[in-house]
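In: any chance you could fold what I've pasted below:
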Amino acid sequence: MELRHLRYAVAVAEHGHFGRAAEALGIAQPPLSRQIAALERELGVVLFERVARGARTTAAGAVFVGRARRVLGEVDAGAAEARRAARGEVGHLRVVFIGSALLELLPSLLARFRGGHPAVTLDLEEASTRRGGAALLGGEADVAITRGAPRGKGAEGLSAIPVAHDHLIAVCGLAHPFSGQRRVDLDQLRAQPLIAAPDAEEPATAHAIRSLLDDARRAPATVTRARDVHTTVGLAACGVGIGLLPSCARAAARADTWVLEVEPALPLPDLVLSFRADDRSPVLDAFLATVAVHCPDTGRHLERLGRPHTREVSEQ
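Out: Okay, the predicted model is just below:
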């Protein structure tokens, strides 16, 4: 018994006539009649009564056709689901990201991806750059968004593309003498108590800040370590010191704080999206294609890696 035999039986039952069923199936009537007769012999039951004006199901035929419809429905649903999975429209994607990615990049990117792929389950985890890289390298994540590319054993097997650029800014409370200024220079910063993320959370940014503020002629600045961007901004609002943040943190500024540019400008390590180079999951490809649309500068990077790019998802 083959699936076509089920389709033949359902067609005869629906049309109540061998000729009309054959026409709907796109085959001649004699082969259809022979296939139904062969199916009846295989089952050992009569499925259809041949009557003057056509055919009607027997009791056995009604039961068989009912089951056949359910089987064909499951087969068609499975085929449709398989095609959707091949297009990356269903499945599961594990994304680990640093908190500052939530300030500008992720809200609109995830909304765009969810809009085009509502059946994909996103498993999202906020983590430090170090933890995010380790999760990707350890197979606990499919995508990592970190400050700078992940490092460590196995990093050579990763593909990493920049998705956002940042530079250093400073934030202070409204009562601070710097409030109202547009800019602050390094000498001014070195003389102030500072607030920054712990080295373990943002090692690349912490290194850049240390290099910027290093001056052998002066005592090192006092630095209060804050857990995240919002804590840094909150402590600055309380007058604890000057918060040092990536420029995307402007989105987290409060009414009781003031944001200043730092001179000279200090580019910070890029916000980088990384994934395993040998991961050819359709869901990952769909996510990367959305990234290419959402962050146009990434398209050329992805194309060099042989991954999806904007032309493939222009319908999004």
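In: please make it C-alpha for all contacts and neighbour counts, starting now.
Out: Will do.
In: list the buried ones in the helix ranked longest in the chain?
Out: With secondary structure taken from DSSP state H, the chain has its longest helix at helix 59-86. For helix 59-86, the neighbour count (16 or more other C-alpha atoms under 10 Å) marks 61-62, 64-65, 68, 72, 84-85 as buried.
In: where's Asp278 relative to Ala135, distance?
Out: In this view, Asp278 and Ala135 are 16 Å apart by C-alpha to C-alpha, to the nearest Å.
In: how about stretch 163-178: buried residues?
Out: 163-164, 166-174, 176, 178.
In: whoops, I mixed them up, stretch 10-25
Out: In stretch 10-25, counting by 16+ other C-alpha under 10 Å, buried: 10-13, 15-22.
In: stretch 124-144 too?
Out: For stretch 124-144, by 16+ other C-alpha under 10 Å, it's 126-137, 141-144.
In: just the ones of these in helices?
Out: Among the buried residues of stretch 124-144, the members found in helices (DSSP H) are 129-137.
In: any idea how far Arg87 is from the residue lying closest to Ala135 once chain neighbours are set aside?
Out: If the residues on either side of it in the chain are set aside, Ala135 comes closest to Ala141, at 5.5 Å by C-alpha to C-alpha, 6 or more residues apart in numbering. Distance from Ala141 to Arg87, counting by C-alpha to C-alpha: 21 Å.
In: what about Ala37, how many residues nearby?
Out: Applying other C-alpha atoms under 10 Å, we find 16 residues neighbouring Ala37.
In: mind listing what it touches?
Out: Not one residue lies near Ala37 by C-alpha atoms under 8 Å, 6 or more residues apart in numbering.
In: roughly how far does it sit from His167?
Out: 78 Å.
In: and the top strand by length along the chain with helix 129-137, angle?
Out: Determined from DSSP state E, the single longest strand within the chain is strand 158-173. Angle between the axes of strand 158-173 and helix 129-137 is 160 degrees (criterion: axes from the mean of the first three to the mean of the last three C-alpha atoms, to 10 degrees).
In: to compare with the earlier structure, here is another sequence to fold:
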Amino acid sequence: MELRHLRYFVAVAEECHFGRAADRLHIAQPALSHQIKQLEAELGVELLTRTTRKVQLTPAGERYLDRARAVLASVDAAGVEAGRVSRGDVGRVAIGFTGSATYELLPSLARVLRRDFPGIELDLKGEMLTPDQVTALVEETLDIGFLRPPVREPGLVVQVLRREPLIAVLPASHPLTGRDTVRLADLRDEPFICYPSHHRSVVYDAVFDACQQAGFVPSVVQEVGETSTLVSFVAGGLGVALVPASVRHLQITGSQYRPLAGTTREVQLAAATRADDLSPHVAKVLSRAHSLLGGPR
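Out: All right, here's what the predicted structure looks like:
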């Protein structure tokens, strides 16, 4: 039995006429009659009674019609679903965000993806350091990572989305909050709250480079992996910090953000994916992220 036999039978049953069914199916009437006889012979059941004037379903034919319609509907639905998968309209995408991107990019990208790709399931993971994202990408527990280059894993494709300057985070009671901008040299005697050292955070290295260019080495009193905790420590008066400009979207009472005057140090935000990942739904999400941030597609 083939699917065409079911389609032929349904057409005849709905038209109750071999001629009209043949016209609907665009085949010759004798060929259609032969196919229905083949189907009945294979089933060993009479599905239709035929007279010179009309065609009627037998009780077995009525029940078979219900099942045939259900089978054809399932096959059609499977074809539609396969097309949606092929186009990337459905699927699951696990996305990691570095700390600073968690508070700006994550919410804005999530809103856009929910609106434009409702069939794609999102697994969003915030506050992930770049080395942790690289490991997760290689182990295939992440599909896309929004992280800070450089990334030296040969199996990943890394595309820079934008560059952003470092800004200062100060306790709200700090005297420098009275200024519109802050000179980095004015923070030389301040205790610093920093991201993790030992190459676990690109921002840590950027902060040290910026401070050394300003003529001093920062005195680090605390290393913190999560951006929200870092800013909270500053708000609590434990020190000051330098963070990417996007962190200003994280508002914590007791902290103030100020641009740095005379400092051009920037950090990059990039999207990383596995080089061998050809999933269309991952490509769609990545393309939308590029559009959102104004980067190349």
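In: TM-score for these two?
Out: Here the superposed chains carry a TM-score of 0.91, computed using TM-score structural alignment, normalised by the length of structure 2; 296 aligned residues with a C-alpha RMSD of 2.2 Å.
In: skipping its backbone neighbours, what lies nearest the counterpart of Ala252 of structure 1 in structure 2 in space?
Out: Under the alignment (TM-score structural alignment), Ala252 of structure 1 pairs with Leu250 of structure 2. Here the nearest residue to Leu250 of structure 2 in space, its sequence neighbours aside, is Tyr103; by C-alpha to C-alpha, 6+ apart that works out to 5.9 Å.
In: near the alignment partner in structure 1 of the one you found, how many other residues are there?
Out: Under the alignment by TM-score structural alignment, Tyr103 of structure 2 pairs with Leu103 in structure 1. Other residues within reach of Leu103 of structure 1, judged by other C-alpha under 10 Å, total 16.
In: do the same with Gly44 of structure 1
Out: Gly44 of structure 1 has 9 neighbours, counted by other C-alpha under 10 Å.
In: what is the three-state secondary structure of the residue of structure 2 most remote from its centre?
Out: For structure 2, the largest distance from the centre (C-alpha atoms, centre = their mean) belongs to Thr52, which lies 61.7 Å off. Recorded secondary structure, Thr52 of structure 2: coil (DSSP: H, G, I helix; E, B strand; the rest coil).
In: what about Ile169 of structure 1, distance to Ala52 of structure 1?
Out: 88 Å.
In: next: Arg34 of structure 1.
Out: Distance of Arg34 of structure 1 to Ala52 of structure 1, computed by C-alpha to C-alpha: 18 Å.
In: that older thread, the residue nearest to Leu250 of structure 2 against Gln251, yeah?
Out: No - contact between Tyr103 of structure 2 and Gln251 fails when scored by C-alpha atoms under 8 Å: they sit 9.4 Å apart.
In: the helices in structure 1, which residues?
Out: Ranges of helices in structure 1, per DSSP H, are 3-15, 18-25, 29-43, 59-86, 105-116, 129-137, 186-190, 203-213, 229-237, 282-294, 298-304.
In: in a markdown table, list these along with distance to Gly99 of structure 1.
Out: Formatted as a markdown table, the helices of structure 1 follow (distance: least, C-alpha to C-alpha, whole Å):
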| stretch | distance to Gly99 of structure 1 |
| --- | --- |
| helix 3-15 | 52 |
| helix 18-25 | 58 |
| helix 29-43 | 63 |
| helix 59-86 | 30 |
| helix 105-116 | 10 |
| helix 129-137 | 9 |
| helix 186-190 | 25 |
| helix 203-213 | 14 |
| helix 229-237 | 8 |
| helix 282-294 | 18 |
| helix 298-304 | 21 |
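In: quick one: closest of those to Leu260 of structure 1.
Out: Closest approach to Leu260 of structure 1 among those (C-alpha to C-alpha): helix 186-190, 11.2 Å.
In: what range in structure 2 matches the closest one?
Out: So helix 186-190 of structure 1 sits over residues 184-188 in structure 2, by TM-score structural alignment.
In: contacts for that stretch?
Out: 211, 214-218, 260-261, 263.
In: ditto for stretch 86-105 of structure 1
Out: Under the criterion C-alpha under 8 Å, 6+ apart, residues 81, 84-85, 117-129, 132, 135, 140-147, 164, 228-229, 248-249, 251-252, 271, 281-286 lie in contact with stretch 86-105 of structure 1.
In: could you redo the last one with a cut-off of 7 Å?
Out: Residues outside stretch 86-105 of structure 1 that contact it (C-alpha atoms under 7 Å, 6 or more residues apart in numbering): 84-85, 117, 119-129, 132, 141-146, 229, 248-249, 251-252, 282-284, 286.
In: no more questions from me, cheers.
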